[in-house]
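J.: Pasting the sequence and the predicted model now:
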Amino acid sequence: MLRKKFFLINLSLFPCLMVHASNNQVTENDEKVLQEAEQNITESGLNKQKVKAIQKQQLKKSIKKDSSGVWKNKVLLGFNSASGNSFKQSISSNLQFQYTQKRVQTNFGWAYGYGKDEDGNVNERNSSYNVSLKYLINQKWFVNNEASYVSDSFDSYYRTAQILIGPGYRAIDDGEFYLDFIVGPGWRYQKPNLNEDGLDSGVRRENTNEPVAFQQLNFKWQILKKTSINFKLLAVEGSSNNAYTANIGLTNAITDNLALSISNDYTYNTNILPTYSHYDNKVNVQIQYLF
């Protein structure tokens, strides 16, 4: 009777161990426990063919689960404050979708900003779209393709479209720290805003349709279980203008699905109109909900 109970206990270990095996993350301790369990099962009267059949069945279930893909979606709503060439406040919203399946990660984002001045006149109205596709070559190298489109009624450009494609290298990814680098070519198209009101960024109002080169750095630090810091540095260089953007953000989880997000965007443009500043700054305070 004691041997039979021991056999049942060890058989229950197989589903957990096989999940590790399917991800190629079996530790030496896991292998030792697996060998001991297999030995005890064999001694209890179950032949090795039956043991292998159980293992194969659990492995198929794990692979099927992994190949179904994972969704990570969130919506953000909050307040935006701009300074530099313009001083104004607006409501900001953001919707983001992420789908990961095996080696491919797809992201889609939509953001909208709207605001009025003290006299009740609209002084902020913009929307932006972003789509990216990341393909993992191995644990360190990947290829990143990204396309973005911005429509802004109160900027130097009514329309801005940009495509950036390049290889990336993941230098650190240990659960606490994450760091990667991306470089490559791209293309930039901009339609100028010819209204006098559309000079918030101070960038020269010229037609832009040109190749560009870019460099990007992404960093994340999980300070505490519910608190993380994100940093992104993007440099896009072309014949009409070089734009350097630094974004730093702090996210603190309130519940499993709710979090407070604070971020700061700092942009430097090289080619600007006279009397305007090279610098623009935006602060975002938002409530984030995961679904």
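T.: Arrived safely.

J.: alpha carbons only for contacts and neighbour counts from here, please
T.: Will do.

J.: Let me see the ranges of the strands in the stretch 151-291 of the chain.
T.: With strands called from DSSP state E, counting those that start in this stretch, the stretch 151-291 of the chain shows them at 157-173, 177-192, 208-222, 227-237, 242-253, 258-269, 279-290.

J.: Show me how far the first one is from its chain's centre.
T.: It stands for strand 157-173. In terms of Cα atoms, centre = their mean, to the nearest Å, the centre of strand 157-173 is found 12 Å from the chain centre.

J.: buried sites along it?
T.: Across strand 157-173, burial judged by 16 or more other Cα atoms under 10 Å covers 157-170.

J.: Save those residues as CSV, and put in distance to residue 67 too.
T.: Formatted as CSV, the buried residues of strand 157-173 follow (distance: Cα to Cα, whole Å):
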residue, distance to residue 67
157, 42
158, 42
159, 38
160, 36
161, 33
162, 32
163, 29
164, 28
165, 26
166, 26
167, 24
168, 24
169, 24
170, 23
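
J.: ok, structure two:
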Amino acid sequence: MSKKLLFGLVLLASPAVYAEEFTPSGDSEETPPSPLKTEVEFGYQAHSGNTDSQSLNARVGAEYTEGRHRTNGEWKYYQLYKNGEEDKNQQNYLLQTDYKLGPRTYLYGNYNGFTSRYSSYFEDHTISGGLGYQLFNTDSLLLEAELGPGFRYQEPNVDEIDDDEIIFKDIVKEAIVRGNINFSWNPLDNLTVATKLTVTAGQSNTRLDTELNVTNDITETIALKLAYDSKYHTKVPSPTLSKRDSIFTVNLLFAF
């Protein structure tokens, strides 16, 4: 017999990041909302019996909007223990700033970082800048796309494989092209479906990031959230390493 414990906690001070259009100040005579929005998310699972494992995931996000400027940041943390030993430990970092050029277009600057002790790359960081375009931005539907050049730094995780299995172990420093799509849809008043697809292409390899989450409001303050994050590299340092790393989480959300 096994015991399972699932606990999630989310403190929401605002809607999801990217969900609200930013416009120049002075366009409305009404009292403007607070320019700062924050999110805190926490989830924990414990399994005992035939399987002994513990997992922890946390997320902190913030967005600041004023006039034509929009800046948002995010930090994610995942940790997994199996049979008393650490099996997964990774962190994700995101920082982006935007400047509105018109009703639909904007300039962006982006930093995206990834650190993991057990993936094919120990360090994977990119910076990029370019143009963004909002195809839709309504109360129920958001769709925006971004494209621009940038630079990438990757450090292969050679600790997970033997030296004779290495295909390449040099640190990657190269120019890239980044493409990104943000999508959020509210088919029902209590249901939100959101996804984010990011492609980072360089000479050494191409990385595809996929984020998908579904949030179902149970009451005004409680919701159920399912989230799936995946990272795929077209080339990894060794054939013994997996090209894809993915995480699936289920959380209870408490909104205040």
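T.: Nice, thanks for sending it over. Just so it is clear, the structure is predicted and the values come from calculations on it, not from any experiment.

J.: which residue in the first structure lines up with residue 251 of the second structure?
T.: When the first structure is aligned by TM-score structural alignment, residue 251 of the second structure is paired with residue 286.

J.: cool, residue 93 of the second structure as well?
T.: When the first structure is aligned by TM-score structural alignment, residue 93 of the second structure is paired with residue 129.

J.: For its match, pull up the helix or strand it's in.
T.: Assessed by DSSP states H and E, residue 129 of the first structure sits inside strand 122-136.

J.: and that strand, how far from the second structure on average?
T.: Taking mean Cα distance after the TM-score superposition for the first structure, the mean distance separating strand 122-136 of the first structure from the aligned residues in the second structure is 1.6 Å.

J.: That strand - contacts with which helices or strands?
T.: Other helices and strands packing on strand 122-136 of the first structure, by 3 or more Cα pairs under 8 Å, 6 or more residues apart in numbering; DSSP states H and E, are strand 104-116, strand 141-152.

J.: related to what we said a few turns ago, let me know the distance separating the match of residue 93 of the second structure from residue 207 of the first structure.
T.: As judged by Cα to Cα, to the nearest Å, residue 129 of the first structure and residue 207 of the first structure stand 21 Å apart.

J.: Compare the two and say which is more crowded by neighbours.
T.: Of the pair residue 129 of the first structure and residue 207, residue 129 is the one with more neighbours under other Cα atoms under 10 Å, namely 18 against 13.

J.: Quick check: the closest residue to that one other than its chain neighbours vs residue 215 of the first structure, distance?
T.: Spatially, and ignoring its direct neighbours in sequence, residue 129 of the first structure is nearest to residue 110 (4.7 Å; Cα to Cα, 6 or more residues apart in numbering). According to Cα to Cα, residue 110 of the first structure and residue 215 of the first structure sit 23 Å apart.

J.: what's the longest helix seen in the first structure packed up against?
T.: Counting residues, the longest helix found in the first structure (DSSP state H) is helix 48-67. Contacts defined by 3+ Cα pairs under 8 Å, 6+ apart place helix 48-67 of the first structure against helix 14-22, helix 28-43.

J.: Distance to residue 31 of the first structure for the strands of the stretch 151-291 of the first structure - can I get that in TSV?
T.: Output for the strands of the stretch 151-291 of the first structure, formatted as TSV (distance: least, Cα to Cα, whole Å):
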stretch	distance to residue 31 of the first structure
strand 157-173	25
strand 177-192	28
strand 208-222	30
strand 227-237	34
strand 242-253	36
strand 258-269	39
strand 279-290	37
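
J.: so which of the ones you listed gets nearest residue 149 of the first structure?
T.: Evaluated over these, closeness to residue 149 of the first structure peaks at strand 157-173, with 4.4 Å, by Cα to Cα.

J.: Over in the second structure, find the residue span that closest one aligns onto.
T.: Using TM-score structural alignment, strand 157-173 of the first structure lines up with residues 121-137 of the second structure.

J.: what's the average distance of the matching stretch to the first structure?
T.: With mean Cα distance after the TM-score superposition for the first structure, stretch 121-137 of the second structure averages 1.3 Å from its match.

J.: Where in the first structure does stretch 195-211 of the second structure fall?
T.: Using TM-score structural alignment, stretch 195-211 of the second structure lines up with residues 231-247 of the first structure.

J.: burial measure for the nearest residue to residue 240 of the second structure once chain neighbours are set aside, as a count.
T.: In space, not counting the residues next to it along the chain, residue 240 of the second structure is nearest to residue 161; the distance is 7.4 Å by Cα to Cα, 6+ apart. Residues within reach of residue 161 of the second structure, counting by other Cα under 10 Å, total 15.

J.: Kindly report the same for residue 174 of the first structure.
T.: By other Cα under 10 Å, 8 other residues sit near residue 174 of the first structure.

J.: ok, residue 282 of the first structure touching residue 82?
T.: Yes. Counting by Cα atoms under 8 Å, residue 282 of the first structure touches residue 82, with 4.4 Å between them.

J.: Just list the residues touching the residue nearest to the spatial centre of the second structure, thanks.
T.: The centroid of the second structure falls nearest to residue 211 when counting by Cα atoms, centre = their mean (6.2 Å). Contact partners of residue 211 of the second structure, counting by Cα atoms under 8 Å, 6 or more residues apart in numbering, are 195-197, 227-230.
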